[in-house]
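*Asks:* what follows is a predicted protein model with its sequence.
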Amino acid sequence: MSSSDLWLKWLEQLATQQGLRLSLVGGAVRDQLLGFSQPSKDLDLVVEGSRAWPALELKAAVEKASSLPKGFVLQNSQGFEAFGTAQLQLLTPTGPLLCDLSSARVEHYAFPGAHPCVSLGSLEDDLHRRDFSLNAIAQRLPAQGQPLLDPFHGARALETRQLELLHPSSLSDDPTRLVRGVRYGARLNLTLSPDSATQAKAVLHQWPWPLDAPALAARLRMELELLFAEPCWPTAVKLLQQWGGLELLVPQWKLLPAGGLAWLQHLCQWGRALQSKTSVPVPVGSLQLLGLLLLAPEANNEIAYLGERLQLPQGLQNHLEKSLEMRQWLQQLPAGLEWSPSQWTHQLESRGVANQPILMLLLVGPNFTPWRRPLLRWLWRWRLIQSPISAQELLRGGWSSGPALGEELRRQRSIALNQQP
């Protein structure tokens, strides 16, 4: 018996003791239908009960349990009162296991992109509030002798390899579901059903990005971060473009610029290479998200504002704004400029990039390439070259500490730089 199966059996018994009922939903059910044999490391469970909130009630019971299954450790638990949900992070004999608990609930949206308003409901209600038919399939526990609950024919959609939105207002309630669908499409090789494609086109045509829905922007950023975390993210980016998802960022943005996807792939490779050589505070997935924003057909100030709307963490917003500032400076350089390696190094490092080499990666995309060659040479070669003689050696040779010593070190470094191709 796998660790996830052992946990489900123990948790179902605990729920029964509390007068609660469990149902398995989401990816674990979907993976079973697709014939995947790998045990799930993420479990989504709906908890039914007569009191609000059943998921929080079960979380408390887990925390108070005298013992867990042998070899299991509850590393962290969180409850979210506003939504009636909880999350359990477990360490099992075979590795980590994430267990999401959701109280069976009804939800509605006061306006597009708002946080949902939720109230206690049944399992059937809970399935109705979901995004796609493939996620609206449930298996009541214990599973023996009980058929799947599949009111929206998600199993049939999986057989035909189609991604179906659950109801006509799915995207108007939460437009970021389109990006989530892109991830499913890339991961499971699904196409958007005709009705869903029509709904997406209609919602994007009216896309308002409500000013009073800041949570929508945060959800969009998180969905894009999850997209770039997918192993098949290049396919996901292609689907994002094909299904119109770029318009969630910029109205009427239909296509990436030529070479855009290849550059995002280079960002992934270069970012990993740079992390192996130096301290880079930006994860590769976040670097690709910044790269996507820099591909947008917008002016610099509009791209910076887009980063603010997405509620980028301050560090990422600073990187975005600094790269836009550097891009503006580079755009003002005269065509045909022929600086030596030492001149390029001085100009770049005097603008504060010495401690932010990752900025160079953000400046060589297809939207802006005139100075690609010297920028990459600085990144991978010139910035690593130092004076062939150290300050200690100069002091031993009779130099005194002070500005003249620093100037001599810079001169020696310039000589070494200009010997580079």
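*Replies:* Yep, that arrived.

*Asks:* use CA for all of it now, contacts and neighbours both
*Replies:* Noted.

*Asks:* if I look at residue 345, how far off is residue 221?
*Replies:* Look at residue 345 and residue 221: by Cα to Cα, to the nearest Å, they are 34 Å apart.

*Asks:* try this one side by side with the last:
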Amino acid sequence: VSLLERPVQPITLVSVMQAALRARARQRQVRSLLAARDEAALELESLVVQRTLQLQQANSLLRTEMAERARVEDSLRHAQKLEALGQLTGGVAHDFNNLLMVITAGLDMMERQHDPDRRARMLQGMRQAAHRGANLTRQLLAFSRRHALRPETVDLGRYLRDMKELLDRSLRGDVQVDIRLKPGLWPVHVDPGEFELVLLNLAVNARDAMPGGGVILIEGENRPGEPGTDGGRDLVSVSVRDTGAGMSEEVKAHVFEPFFTTKDVGKGSGLGLAQVYGFAQQSGGTVEIATELGVGTSITLLLPRSHNALPEANPSGPSSAMAADTLQGSILLVEDDVEVAALVSDMLGDLGYEVIHTSGPDAALGALANARHLDLVFSDIMMPGGRSGIDLARELRRRRPDLPVLLTSGFAERHRDDAQAMGIQVLSKPYGLEDLRVAISYALERKD
């Protein structure tokens, strides 16, 4: 609104009217802009609602697809497990049946055989079969990662040189083993028993790749760390190379998968290279494979260098000097398997011990209360009834902290940490008479 004083000059009136018209035009323009803004806001809101609905539909579809994928993956895993079980049945079960055949047939023949030399050969064959069965079990446990390694600082060069005789005996006569080691090979921190098993597996695979004979070349060398290569770590490489037919890329892509094998059913379990891979991973290293059809295959273990001092050569164990006829005393044996208990009782008797046998922890605690004197409790870990050998050991530590305890199990690694926390040794099944003697002597010496 504009106020004019009279008399009004024409030019003033015109100027005021023009200003009013311009203001009116600006007002209409602002109203138009506001209306356009409101319309755009409504359109945007509609687009947001529409897009939100689309996203909700896409999200619902994605969840459905994820659920379907999970179902398919579960079905695939189930199928893979069934396939693995079939391969396991065809390989491992066949191997075990062969081992049992050697043992059972050997026992039958020993009953009919009176020649001491032939009986000795049969016994040796049965003993070797039992060791092969134990090694196959160790392969299964190592593959499943339920077999914990017990690493120590190892002179790799000495182990490789010492194994040549074993490899020569284990392989065919038309297969030659050549070991070449670079000087100054660094020590590594590995489980020596598992390392020997890995090397034997690689050598056997190399032998099988050369049905017409050939050369297995085992090489060892240091690989100093370089920036950007495997974290710059110092590594020691051990490679096993054959002059066989080599592998196709398809076979190479699957060689470390458990139960994968190119051998005929019953000729191999498919666990050898899976165990090699598991050992390398657990030891902080890795595995490399190079192969060429018609030329051969090279599998290389890369193990981290150890900066720890090497142990003294041939250390004397705590009980190795004790003679068997000096052992005497009373042992409480806790074992639920009747046949195992009978055999172990005989073994303990041969070592000079009086044996009191019970079949479970509760009966063992009752025998402990009634026994006049006990020198040691020797208990299996895995037993029915809800209480294990570990539970028994804890109760014995509470009641009789001075009483030595020795535990045993066919699956010792699962309970080794619990036993070690109580200062108790675990003897792995299967064990021999000398293993039992040394373990008992060690347990008794720790008491002193």
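*Replies:* Arrived safely. Small disclaimer: the values here were computed from a predicted structure and weren't measured.

*Asks:* quick one: TM-score?
*Replies:* TM-score for the superposed pair, counting by TM-score structural alignment, normalised by the length of the first structure: 0.25. Supporting figures: 167 aligned residues with a Cα RMSD of 6.7 Å.

*Asks:* tell me what the helix or strand residue 30 of the first structure falls within is packed against?
*Replies:* Using DSSP states H and E, residue 30 of the first structure maps to helix 27-33. Packing partners of helix 27-33 of the first structure (3 or more Cα pairs under 8 Å, 6 or more residues apart in numbering; DSSP states H and E): strand 42-48.

*Asks:* show me the strands in the second structure, by range?
*Replies:* 152-154, 175-181, 188-190, 214-223, 235-241, 286-292, 296-304, 329-334, 353-358, 376-380, 405-409, 425-428 (DSSP state E).

*Asks:* what packs against the first one?
*Replies:* If I follow you right, that is strand 152-154 of the second structure. Strand 152-154 of the second structure sits against strand 188-190, with contacts defined as 3+ Cα pairs under 8 Å, 6+ apart.

*Asks:* apply 10 Å and report the result again.
*Replies:* Here strand 152-154 of the second structure touches strand 188-190, helix 192-208, going by 3 or more Cα pairs under 10 Å, 6 or more residues apart in numbering; DSSP states H and E.

*Asks:* just put those in JSON lines and tack on distance to residue 223 of the second structure and mean neighbour count.
*Replies:* Below are those laid out as JSON lines (distance: least, Cα to Cα, whole Å; neighbours: other Cα atoms under 10 Å):
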{"stretch": "strand 188-190", "distance to residue 223 of the second structure": "12", "mean neighbour count": "22"}
{"stretch": "helix 192-208", "distance to residue 223 of the second structure": "19", "mean neighbour count": "19"}
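
*Asks:* export the ones you listed to TSV and tack on distance to residue 376 of the second structure?
*Replies:* Below are those laid out as TSV (distance: least, Cα to Cα, whole Å):
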stretch	distance to residue 376 of the second structure
strand 188-190	32
helix 192-208	28
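
*Asks:* residue 119 of the second structure is nearest to which of those?
*Replies:* helix 192-208 (28.5 Å; Cα to Cα).

*Asks:* can I assume residue 321 of the first structure is in contact with residue 300?
*Replies:* Yes - in this structure, residue 321 of the first structure is within contact of residue 300 by Cα atoms under 10 Å, at 8.5 Å.

*Asks:* list the residues that contact both of those two?
*Replies:* residue 327 (Cα atoms under 10 Å, 6 or more residues apart in numbering).

*Asks:* nearest residue to residue 200 of the second structure other than its sequence neighbours?
*Replies:* residue 167 (7.0 Å; Cα to Cα, 6 or more residues apart in numbering).

*Asks:* so what's that neighbour up against?
*Replies:* Residue 167 of the second structure makes contact with 175-177, 199-200, 203-204, according to Cα under 10 Å, 6+ apart.

*Asks:* can you get me a residue count around the residue nearest to residue 219 of the second structure when sequence neighbours are not counted?
*Replies:* In space, not counting the residues next to it along the chain, residue 219 of the second structure is nearest to residue 180; the distance is 4.9 Å by Cα to Cα, 6+ apart. Residue 180 of the second structure: 14 surrounding residues under other Cα atoms under 10 Å.

*Asks:* what of residue 227 of the first structure?
*Replies:* Residue 227 of the first structure: 26 neighbours (other Cα under 10 Å).

*Asks:* hmm, it is touching residue 177, no?
*Replies:* No - counting by Cα under 10 Å, residue 227 of the first structure stays clear of residue 177, with 11.9 Å between them.

*Asks:* among the strands of the second structure, which comes closest to residue 81 of the second structure?
*Replies:* Among the strands of the second structure, strand 286-292 comes nearest to residue 81 of the second structure, with 24.9 Å by Cα to Cα.

*Asks:* so which bits of the closest one are buried?
*Replies:* Buried residues in strand 286-292 of the second structure, defined by neighbour count with 16 or more other Cα atoms under 10 Å: 286-287, 291.

*Asks:* output the strands of the second structure in JSON lines; the columns should cover distance to residue 17 of the second structure.
*Replies:* Converted to JSON lines, the strands of the second structure look like this (distance: least, Cα to Cα, whole Å):
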{"stretch": "strand 152-154", "distance to residue 17 of the second structure": "104"}
{"stretch": "strand 175-181", "distance to residue 17 of the second structure": "108"}
{"stretch": "strand 188-190", "distance to residue 17 of the second structure": "100"}
{"stretch": "strand 214-223", "distance to residue 17 of the second structure": "96"}
{"stretch": "strand 235-241", "distance to residue 17 of the second structure": "95"}
{"stretch": "strand 286-292", "distance to residue 17 of the second structure": "92"}
{"stretch": "strand 296-304", "distance to residue 17 of the second structure": "95"}
{"stretch": "strand 329-334", "distance to residue 17 of the second structure": "117"}
{"stretch": "strand 353-358", "distance to residue 17 of the second structure": "120"}
{"stretch": "strand 376-380", "distance to residue 17 of the second structure": "112"}
{"stretch": "strand 405-409", "distance to residue 17 of the second structure": "109"}
{"stretch": "strand 425-428", "distance to residue 17 of the second structure": "110"}
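
*Asks:* cheers, nothing more for now.
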